[in-house]
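> Need the 3D shape of this:
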Amino acid sequence: MSNPTYEFTRAITRRPSASIVDGLRAEDIGTPDLDKMLAAHADYVAALKSTGAKVIELNAIEAHPDAVFVEDTTLCLPQGAIMMRPGAPSRMGEVAEMLPTIRDCYDDVREIKGPGHVEGGDILVTGREILVGRSDRTDAKGVADLAEIAAEWGHQLREVFTPPGVLHFKTDCSLMDAETILSTKRLDASGCFEGYRVLHVAEGEEAAANAIRFNNLVLMASGFPRTAEMLDKEGYQVVEISNSECAKLDGGMSCLSLRF
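Next up, the predicted model:
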């Protein structure tokens, strides 16, 4: 039986735009270099395609600097898709831009109507439940609205809490397989992964926690050798991709695609 949590036939990505230099960031660690970001993005798309998946590559949108981070706009589930309601006001328009593509892919498309907010970067779908982290971008009302839709489709949703100073829940964790989660020690310490097998990223390599399992591959940011070695020893096929420019905008591997 295929596993909808990491076995995918399709993905959606969006090309970075020149306006990426104006993207949101929690702290300024430098301006992203568009050429470097485009090169890394091409590597990312190539890795997804190498598994046999079809990748829908959307054009850049200059009006939305953060639109490359498509994951925040939509939650893709086997039964249908749910359009999110981003907590950052400048990102609200990205959802409408994504909607036509999602309608082409899904018969059943729902939306978070508001006033609550929820972003895809706070949602981890595991083999048994949907974990949603409350954060600066995802609030209680948004979580409640999402839980209601997910329940109609037979999904159990559990609210958890993102550590202070961490932008999104998945900044600090990712799914390696249906029962295994890669996490920072600080997030795991909250007890949110009780009952799962948890692998910790190496000390000082916290940013490696945002990875994705996509079919036979684990895509992770390059520059975290101890975590990469640990995953390799655990039997995962790791592909390292430069994340130097996305990291300047608090972005990581999961943010760059919608997978279904």
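> okay, CA-based contacts and neighbour counts for the rest of this
Will do.
> Regarding the chain, what is its longest helix?
Secondary structure assigned by DSSP state H gives helix 34-49 as the longest helix of the chain.
> So which elements touch that helix?
If you count contacts as 3 or more CA pairs under 8 Å, 6 or more residues apart in numbering; DSSP states H and E, helix 34-49 packs onto strand 54-58, strand 237-241.
> can you redo those strands as CSV with mean neighbour count?
CSV is the format used below for the helices and strands packed on helix 34-49 (neighbours: other CA atoms under 10 Å):
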stretch, mean neighbour count
strand 54-58, 15
strand 237-241, 18
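> Please produce JSON lines containing these, extended by distance to Asp172.
What follows is those, written out as JSON lines (distance: least, CA to CA, whole Å):
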{"stretch": "strand 54-58", "distance to Asp172": "26"}
{"stretch": "strand 237-241", "distance to Asp172": "17"}
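> Another sequence for comparison is provided below:
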Amino acid sequence: MTKSYSFTHAITRRPPLSVTRGLRAEDTGNPDHALLQSHHADYIAALRATGAEVIELPELEDYPDSLFVEDTALCLREGAVIMRPGAPSRLGEAAEMAPHLAQLYRELRRIEAADSFIEAGDILTTESEILVGRSARTNAAGVAELTRLVADWGYKVREVHTPPGVLHFKTDCSLMDGETILATDRLAASGCFTGYRVIAVAEGEEAGANAIRFNDKVIVPSGFPRTRDRLLAAGFDLVEIGNSECAKIDGGMSCLSLRFSPG
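As a prediction, this is how the structure comes out:
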């Protein structure tokens, strides 16, 4: 079983009504809560269709961005690492996630240093390494602390850089299989994917770079036809999910779930 995209479990969280107060780099209007719920239900159905157990957590009205559960933890086979989000308003989300992961994992570790911050939206786990992108939400101290925490589990961490103006490293890339990464040209140009096969996102469709490989399916946001066709031509089995409302608060396919196989 491939550890980077074969999973038995996923955790999601229902979108709160307060999602209209979610963080965003640019104001393109508030998300429509009903449509967001519909897209979220489609997303959960796509995960379940692969045979995984999906745990749906209740909404957290005190945390408008809490549907983006991926940022709260890095889930590996050996254990989970609770993150320390770089957005102060999101610090409580990680604490809310910890007890749920403690029920599934024998070992839970935490990013704890006061000068460390790191969000899992900046972390791409492949078969051979963990890539962590420095960004406005992830700093050098956070990367260093994560490196220490996963060393005895046998993981190699490599620090890379997120392009200026891009929220998270995985905003611009996604793992497609053990050797293949979907990426924007602006990110691939940095050379961070040397040794991997890169499928380039079509020009003008950069927002389509955030997708997830989940077991035998690749779940992609709808609305990016040329990128979709490139993935189909490469032999991937796609499921398209609406993402118009999550996109208004800088969210994508990977943000909406924690995906893992607890050891």
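> returning to what we had before: quick one: residues in contact with the longest helix of structure 1.
Residues outside helix 34-49 of structure 1 that contact it (CA atoms under 8 Å, 6 or more residues apart in numbering): 11, 13, 15-18, 20-21, 55, 214, 219, 239, 241-243, 245-246.
> Ok, stretch 153-164 of structure 1 next?
79, 128-135, 143, 147, 150-151, 168-169, 186-187, 192.
> Buried subset of the residues you listed as a ChimeraX selection?
Restricted to buried positions by 16 or more other CA atoms under 10 Å, the ChimeraX selection for the contacts of stretch 153-164 of structure 1 reads:
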select :130,131,132,133,134,135,143,147,150,168,169,187,192
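> out of the contacts of stretch 153-164 of structure 1, which are inside strands?
130-134 (DSSP state E).
> residues in contact with Val69 of structure 2?
Remark: with contacts taken as CA under 8 Å, 6+ apart, Val69 of structure 2 is in contact with 11-13, 93, 255-258.
> same deal with Gly52 of structure 1?
With CA under 8 Å, 6+ apart, Gly52 of structure 1 has these contacts: Thr9.
> What count of nearby residues applies to the closest residue to Arg134 of structure 1 other than its chain neighbours?
Of all residues not flanking Arg134 of structure 1 in the chain, Phe161 sits nearest, at 4.9 Å (CA to CA, 6 or more residues apart in numbering). A total of 17 residues lie near Phe161 of structure 1 under the criterion other CA atoms under 10 Å.
> and the gap between Phe161 of structure 1 and Gly142 of structure 1?
Phe161 of structure 1 is 14 Å from Gly142 of structure 1, where distance means CA to CA, to the nearest Å.
> do the same with Glu159 of structure 1
As judged by CA to CA, Glu159 of structure 1 and Gly142 of structure 1 stand 11 Å apart.
> now do Asp122 of structure 1
Where Gly142 of structure 1 is concerned, Asp122 of structure 1 sits at a distance of 11 Å (CA to CA).
> now swap in Val21 of structure 1 and tell me
29 Å.
> Same check on Ile149 of structure 1?
11 Å.
> The two - which one has more neighbours?
The neighbour count for Ile149 of structure 1 versus Gly142, taken as other CA under 10 Å, is higher for Gly142 (24 against 17).
> mind putting the ones in strands among the contacts of stretch 153-164 of structure 1 in a markdown table, distance to Gly223 of structure 1 included?
Formatted as a markdown table, these follow (distance: CA to CA, whole Å):
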| residue | distance to Gly223 of structure 1 |
| --- | --- |
| Ile130 | 30 |
| Leu131 | 28 |
| Val132 | 28 |
| Gly133 | 26 |
| Arg134 | 29 |
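> which one of those residues is nearest Met230 of structure 1?
Leu131 (24.6 Å; CA to CA).
> Do I have it right that that closest one meets Gly121?
No - using CA atoms under 8 Å as the test, Leu131 of structure 1 is too far from Gly121 to be in contact (11.0 Å).
> Contact partners for the closest residue to Leu256 of structure 1 other than its chain neighbours?
Of all residues not flanking Leu256 of structure 1 in the chain, Phe69 sits nearest, at 4.8 Å (CA to CA, 6+ apart). Counting by CA under 8 Å, 6+ apart, Phe69 of structure 1 makes contact with 14, 251, 255-257.
> hmm, which two among those are most spread apart?
Greatest spatial distance among the contacts of Phe69 of structure 1 (CA to CA): Arg14 and Gly251, at 13.6 Å.
> more crowded one of the two?
More crowded of Arg14 of structure 1 and Gly251, by other CA under 10 Å: Gly251, with 24 against 21.
> what's the counterpart of that one in structure 2?
Taking TM-score structural alignment, Gly251 of structure 1 has Gly251 as its aligned residue in structure 2.
> out of the helices and strands packed on helix 34-49 of structure 1, nearest to Gly87 of structure 1?
Nearest to Gly87 of structure 1 among those is strand 54-58 (22.8 Å), distances taken as CA to CA.
> List the contacts of the helix or strand just after the closest one.
Downstream of strand 54-58 of structure 1, the first helix or strand assigned by DSSP states H and E is strand 74-77. By CA under 8 Å, 6+ apart, the surrounding residues in contact with strand 74-77 of structure 1 are 4, 81-84, 95, 119-120, 258-260.
> How much space separates the residue of structure 2 positioned farthest from its centre from Leu175 of structure 2?
For structure 2, the residue at maximal distance from the C-alpha centroid (CA atoms, centre = their mean) is Ala233, at 24.3 Å. As defined by CA to CA, Ala233 of structure 2 lies at a distance of 16 Å from Leu175 of structure 2.
> Please apply the same query to Pro16 of structure 2.
29 Å.
> what number of residues lie near Glu145 of structure 2?
Number of residues near Glu145 of structure 2 (other CA under 10 Å) recorded here: 17.
> The residue lying closest to it once chain neighbours are set aside: neighbouring residues, count only.
Excluding the flanking residues, the one nearest Glu145 of structure 2 by CA to CA, 6+ apart is Ile111, at 6.6 Å. The local packing of Ile111 of structure 2 (other CA under 10 Å) involves 21 other residues.
> now Asp28 of structure 1
10.
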